[in-house]
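Enquirer: Pasting a predicted model and its sequence here:
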Amino acid sequence: MKHRVSAPHRIDRLTAADFPDTVKSLAELLVDAVDDGASMGFLAPFDHETAVTWWQTQTPVVADGTLAVWVCHDTDGITGTVSLAFSQKPNGRHRAELLKLIVHREARGQGIARALLATAEAAATAAGVTLLLLDTRTGSPAEWVYSAEGWTRYGIVPAYAADPDGSLEDCSFFYKHLTTPTGS
């Protein structure tokens, strides 16, 4: 699936065959986000090798389709990513979790986060998903993006996750109901 952002950016879903060749670039994005203070599940210091290892552990779920990963890239390389984790619980097949929406610091302000979000939402809808969930640090720029794009905050959990420096931060939890394709 390709989705134009603003020339020369484009968004592609990674296949199982593409994924291993993209891991180093995804690791660079993740390191940039953690270095910028984003609560992505990792603590500082966070190096490229550790990020590569983490992304490599995602290979089996990308291969079996339970994790879908998109990248936004331009002529210089990958500028952003987003993932969807599809629920494997029998009573949760209608939902997925939005994960790792990351835009490199140097590429922000170009609509990439919104384009990645729209791409993931459209793919979820096409897959029959009717409910998306996510969490993000309360007060972060990401929280504003989700609210502006129609996501509903349903709660805040105090001291839910540590920032890269180890300090505990509140986390906001969001959901978004999607419509299913006609005929589903």
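Expert: That came through fine. Numbering: from 1, shown residues only.
Enquirer: can we go C-alpha only for contacts and neighbour counts from here?
Expert: Fine.
Enquirer: Correct me if wrong, but residue 60 is in a helix.
Expert: Yes - inclusion of residue 60 in a helix is indicated when DSSP: H, G, I helix; E, B strand; the rest coil is applied.
Enquirer: how many other residues sit next to it?
Expert: 12 (other Cα atoms under 10 Å).
Enquirer: And the strands in the protein?
Expert: 3-4, 10-13, 67-74, 77-86, 95-103, 131-137, 152-162, 168-177 (DSSP state E).
Enquirer: ok, second structure coming up, stack it against the first:
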Amino acid sequence: MSPAPITVQRLDGAQALAAVDALADVLIDCVEGGASVSFLLPLTRERATAFWRKVAESVGRGERVLLVARRRREEAGADGNADNSAGACGIVGTVQLLLDLPENQPHRADVAKMLVHRSARRQGVARQLMAAVDDVARAHERHVLVLDTVTGGDAERLYQRSGWQRAGDVPKFALMPDGAFCATTFYYKHLR
């Protein structure tokens, strides 16, 4: 049986606030899986939900765009009808587009916190999120995008396949969740 289809959705501030718990689940899973995404182990639920509340507030102020990937689970109930409740849609990935940049960079945006739950990896979720972030950037007239990722990590292949150009590496830029240093690679993309 193939995985359920993935849909990508842009959340507004209220929707982001309502999704804090599901987003925290994805963040915690990624950090526990070794992703260097600004947090050290152990990542408590309180820290994860506090982070997502701040993101939701920033989305509400128009400073960033929050995209989520949802896996649609169609489960037949006792009456044979599919379960279409909110609980039937699980968030399995997310990415942000940061728009609140200095006034001399109105053409640019930063891509941040590309997260995919380990259970949904290698199913095209990240690729769909990156395509959606390109579309959102174009809609906001941002044609230069920048991101950073762990040097040598799996995400580098995704970014390179998605047309991102490597700008360079910074040794010991950040820490892995276990506290070990890691190098970071910066990428940019010019949208056409």
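Expert: Good, I have the coordinates. Remember, predicted model here, so these are calculated numbers, not experimental data.
Enquirer: what's the TM-score here?
Expert: The TM-score (TM-score structural alignment, normalised by the length of the first structure) is 0.91; 174 aligned residues with a Cα RMSD of 1.2 Å.
Enquirer: right, and the strands of the first structure - which one's nearest residue 35 of the first structure?
Expert: Checking the strands of the first structure against residue 35 of the first structure by Cα to Cα gives strand 95-103 as the closest, at 12.3 Å.
Enquirer: Pull up the aligned stretch in the second structure for the closest one.
Expert: Aligned by TM-score structural alignment, strand 95-103 of the first structure falls on residues 108-116 of the second structure.
Enquirer: average offset between that stretch and the first structure?
Expert: The superposed stretch 108-116 of the second structure is, by mean Cα distance after the TM-score superposition for the first structure, a mean 0.5 Å from where its aligned residues fall in the first structure.
Enquirer: buried ones in that stretch?
Expert: Neighbour counts using 16 or more other Cα atoms under 10 Å place 108-116 of stretch 108-116 of the second structure among the buried residues.
Enquirer: Stretch 108-122 of the first structure now?
Expert: Judged by neighbour count (16+ other Cα under 10 Å), stretch 108-122 of the first structure contains these buried residues: 112-117, 119-122.
Enquirer: could you give the angle of the longest helix anywhere in the first structure to strand 77-86?
Expert: Counting by DSSP state H, the longest helix found in the first structure is helix 19-35. Here helix 19-35 of the first structure runs at an angle of 100 degrees relative to strand 77-86 (axes from the mean of the first three to the mean of the last three Cα atoms, to 10 degrees).
Enquirer: where's helix 19-35 of the first structure relative to the chain centroid, distance-wise?
Expert: 12 Å (Cα atoms, centre = their mean, to the nearest Å).
Enquirer: Relative to the second structure, which residues correspond to that helix?
Expert: The aligned range for helix 19-35 of the first structure is 16-32, by TM-score structural alignment.
Enquirer: Stretch 168-175 of the first structure now?
Expert: Under TM-score structural alignment, the match for stretch 168-175 of the first structure is residues 181-188.
Enquirer: Residues in contact with the matching stretch: which ones?
Expert: With contacts defined as Cα atoms under 8 Å, 6 or more residues apart in numbering, stretch 181-188 of the second structure is touched by 144-151, 164-176.
Enquirer: re earlier: restricted to helices, list the buried residues of stretch 108-122 of the first structure.
Expert: Using DSSP H, these in helices are 112-117, 119-122.
Enquirer: Can you tell me what residue 171 of the second structure aligns to in the first structure?
Expert: Under TM-score structural alignment, residue 171 of the second structure pairs with residue 158 in the first structure.
Enquirer: re the thing from before, among the contacts of stretch 181-188 of the second structure, name the buried ones.
Expert: Buried by 16+ other Cα under 10 Å: 144-151, 164, 166, 169, 174-176, out of these.
Enquirer: Just the buried positions in stretch 16-31 of the first structure, please.
Expert: Buried, per 16+ other Cα under 10 Å, within stretch 16-31 of the first structure: 16, 19, 22-31.
Enquirer: Would you format those residues as CSV with distance to residue 61 of the first structure included?
Expert: Formatted as CSV, those follow (distance: Cα to Cα, whole Å):
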residue, distance to residue 61 of the first structure
16, 9
19, 11
22, 15
23, 14
24, 18
25, 18
26, 16
27, 17
28, 20
29, 20
30, 18
31, 21
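Enquirer: List just the nearest of those to residue 69 of the first structure.
Expert: residue 19 (8.5 Å).
Enquirer: any idea how far residue 133 of the first structure is from the closest one?
Expert: Distance, residue 19 of the first structure to residue 133 of the first structure, using Cα to Cα, to the nearest Å: 24 Å.
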